[in-house]
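Engineer: Below are the sequence and a predicted model; questions follow.
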Amino acid sequence: MTKNKTAAIVLAAGLGTRMKSTLPKVMHPIAGRPMIRHLLDTLRRVEMDRIVVVVGPDQQEIADAVAPIPCVVQHERLGTGDAVKAAMSALKGFQGDVLVVFGDTPLIARETIFAMLERRRAAPRPAVVVLGFEPDDPGAYGRLVIDPEDGRLEAIVEAKDATAEQRDIGLCNSGLMAVDGAVLPQLLSRLSNSNAKGEYYLTDLVALAREDGFSCAWVEGEEQELIGVNTRVDLAMVETLAQDALRTRAMEGGATLLDPSTVWLCHDTKIGRDVTIGPSVFFGPGARVGDGVVIKGFCHIEGAHIAENATVGPFARLRPGAVLDEDSHVGNFVEIKNATVESGAKVNHLSYIGDARVGAGANVGAGTITCNYNGFTKARTDIGAGAFIGSNSALVAPVRIGAGALVGAGSTIGEDVPDDAIAVTRAAVKIVPGGAARYRERQRDLKARAGEETTSGTPAKGNGA
């Protein structure tokens, strides 16, 4: 693309009343982050010289989310033209092209923005370039009226104002524009709000530019990238499209998704080659998966790093701070939080490992938990290399289990265990020969007597067992 100074104005002041939410519309997440952040990431990859976000007077949450990008406040919300007017205060002295985009249209492609800017800079250097698209159902979209002889944009006609012939036009207005920054201030100064809503419409720039003798042009984008999020239904539709794109990227990068439509990815999920992911796996923010990893079905992974050739699941949960080294194993119904499972170590069944280290080659038996919280503070558990933790053990932190140590099943360990030692805490076993048979006989007799008393009308008595 020809290098030229470019600024972007992101319109994000809409209340989003149809979302029926206290959360500002552009803050609703897509693939684990606010939708406006997706758009801003795209603008950064276009290498914008300036970006300014227009917010409402009660939307500090948006300003905080986009910082350090500057924001301006549209105090009265008098339409898209008024919003762009508000943004111009942050672009004083700027010389270049101005791109106007919407914070609730998060899927716009970088290539589409490039196309708009290239068209703006190509002869005859139109003052305004509008992004159009051809939806399956043009419906209430404004139509782009094109001069059949030279292909230039003649007008944008709102559907309610269109003639029958104009309503047959399939090319519709997306609302996105690229405008020559040298003429934008004078065009904005002439916008009028003499309409039923009393608002300033950005679409009027086309007519004003043509009145001043400037040409206007258009480029076409894909319908899917131009979906604006106005309702929860729109939000779900955009989420689906974003997920499809992320899944495709993962598979094209060398991962196998056994049932792609059920795997949920985050915008920053990193997946290596020869990774196999089973059905119904969810990735939250901050997940990294190395080459050759196998993740079985129904796992939840967030803020975790999984090294090469590790195995996870099924039904495992890796929480933030979980680190699985190469060739480690975390199995079914195991939760790992802020803990490292070192190379070759195994935590295969029904265990909670939090604020801990499981040393290389160690084995943690089923039902083991690290008791890391005393109601006030967290403490760490350190399990040495090659240690063996018997099933149903409770390791009360802070505690260290030495390398090669063995903890007997059912033990509660509250003090350090030296290397290669055995630690067992278990009550003495009492065996009563023949006791089981006598117990059963006694219970049968009690049950029979209780039945006789109930039949005779005498209340049955409990036996105190």
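Structural biologist: In hand now; what should we look at? Just so we're clear, the structure is a prediction, and the values are computed from it rather than from any experiment. Numbering: from 1, shown residues only.
Engineer: hey, let's count contacts and neighbours off CA atoms from now on
Structural biologist: Fine.
Engineer: Report the buried residues of stretch 136-152.
Structural biologist: Neighbour-count burial for stretch 136-152, counted by 16 or more other CA atoms under 10 Å, picks out P138, Y141, G142, R143, L144, V145, I146, R152.
Engineer: can you check stretch 54-67 too?
Structural biologist: Neighbour-count burial for stretch 54-67 flags V54, V55, G56, Q59, I62, A63, V66 (criterion: 16+ other CA under 10 Å).
Engineer: hold the first one in mind and look at this next one:
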Amino acid sequence: MPKVLVPVCGKSIIQHLLDSVVDSKIDPKPMIIVSPENQGLIRQSLKDYNVEYTVQEQQLGTGHAASCAVNNIKDECSKVLIFNGDHPFIKADTIKKLAANDSEITMLVAKSDNFSDWQKIFYHWGRIIRHGDQIRQIKEFKDSDEETKKINEVNPAMYAFDFDWLKDNIGKISTDNVQKEFYLTDLIGLAFEQKKNIDSILVAPEEAIGINSLEELEIAEKILKKTE
């Protein structure tokens, strides 16, 4: 079963996310990036949702997935919102805030004081590197030194991009990193070098949760039950 179809309190991870997108009433309809081997199950599971699909034939990283989407956007649009399908708790109001910002890039950020208790799940997330108040870079955990890993501001990987800027720059990122993948996060450093506006919206750790393991699934279910 694809990870995004794993149930959390009776509803799949991606359905939680899509319901928030629907509730936010943003246009146009969502586009879901799927792998060839998983697309059938995902399409069947989400048949009641008004969504489009793009197939990522090779899994070459988040930047490559975004590039696949950009190449398949046919409607006129000024902004593109990008979410990871394994983050079920993003709120409709947060999505509205992302969509309403006029900067070239707006991104969500979260903070964990000491990565203790259940917030230890954030320890392996990318770190937000700032120059004063301005976001300068996102450093993925596997590419970080010990000093960078002490930073407590992390990247939930949810963004709003100016579409024209994204189209012009998505092809400029490279695989010069530990994982040899195209990182979407490299666009942050590129925008900083171009002196573009990079805004951030702070969200609570509970809203930022992503699910990549059974432990994180258990944590997510406990948090959701507390909020219901």
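Structural biologist: Cool, the structure landed. Quantities reported herein were computed from a predicted structural model and do not represent experimental measurements.
Engineer: Now the TM-score, please.
Structural biologist: Laid over one another, the chains give 0.87 as their TM-score (TM-score structural alignment, normalised by the length of structure 2), with 217 aligned residues with a CA RMSD of 1.8 Å.
Engineer: hang on, the earlier thing: turn the buried residues of stretch 136-152 of structure 1 into CSV, columns for distance to L184 of structure 1.
Structural biologist: Shown next, in CSV, are the buried residues of stretch 136-152 of structure 1 (distance: CA to CA, whole Å):
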residue, distance to L184 of structure 1
P138, 29
Y141, 24
G142, 22
R143, 22
L144, 20
V145, 21
I146, 22
R152, 19
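Engineer: What is the nearest of those to N338 of structure 1?
Structural biologist: Closest approach to N338 of structure 1 among the buried residues of stretch 136-152 of structure 1 (CA to CA): Y141, at 50.5 Å.
Engineer: Where in structure 1 does the lengthiest helix in structure 2 fall?
Structural biologist: Using DSSP state H, we find that the single longest helix of structure 2 is helix 214-227. Residues 232-245 of structure 1 are matched to helix 214-227 of structure 2 when aligned by TM-score structural alignment.
Engineer: separation between the aligned residue in structure 2 for I146 of structure 1 and I151 of structure 2?
Structural biologist: The pairwise alignment with structure 2 assigns I146 of structure 1 to R130, based on TM-score structural alignment. From R130 of structure 2 across to I151 of structure 2, the span is 10 Å (CA to CA, to the nearest Å).
Engineer: Structure 2: helices as residue ranges?
Structural biologist: Using DSSP H, helices in structure 2 cover 13-24, 39-45, 62-70, 92-100, 146-149, 163-169, 186-193, 205-208, 214-227.
Engineer: Just the ones of the buried residues of stretch 136-152 of structure 1 in strands?
Structural biologist: Among the buried residues of stretch 136-152 of structure 1, the members falling in strands (DSSP state E) are R143, L144, V145, I146.
Engineer: List the contacts of V22 of structure 2.
Structural biologist: A92 (CA atoms under 8 Å, 6 or more residues apart in numbering).
Engineer: That one pairs with which position in structure 1?
Structural biologist: With TM-score structural alignment as the criterion, V22 of structure 2 lines up with R44 in structure 1.
Engineer: Also A92 of structure 2?
Structural biologist: Under TM-score structural alignment, A92 of structure 2 pairs with R110 in structure 1.
Engineer: which one is its match nearest to, not counting chain neighbours?
Structural biologist: Excluding its sequence neighbours, the residue lying closest to R110 of structure 1 (CA to CA, 6 or more residues apart in numbering) is T42, at 5.9 Å.
Engineer: Equivalent analysis for L144 of structure 1, please.
Structural biologist: Nearest residue to L144 of structure 1, sequence neighbours excluded (CA to CA, 6+ apart): I156, at 4.9 Å.
Engineer: Nothing else from me, thank you.
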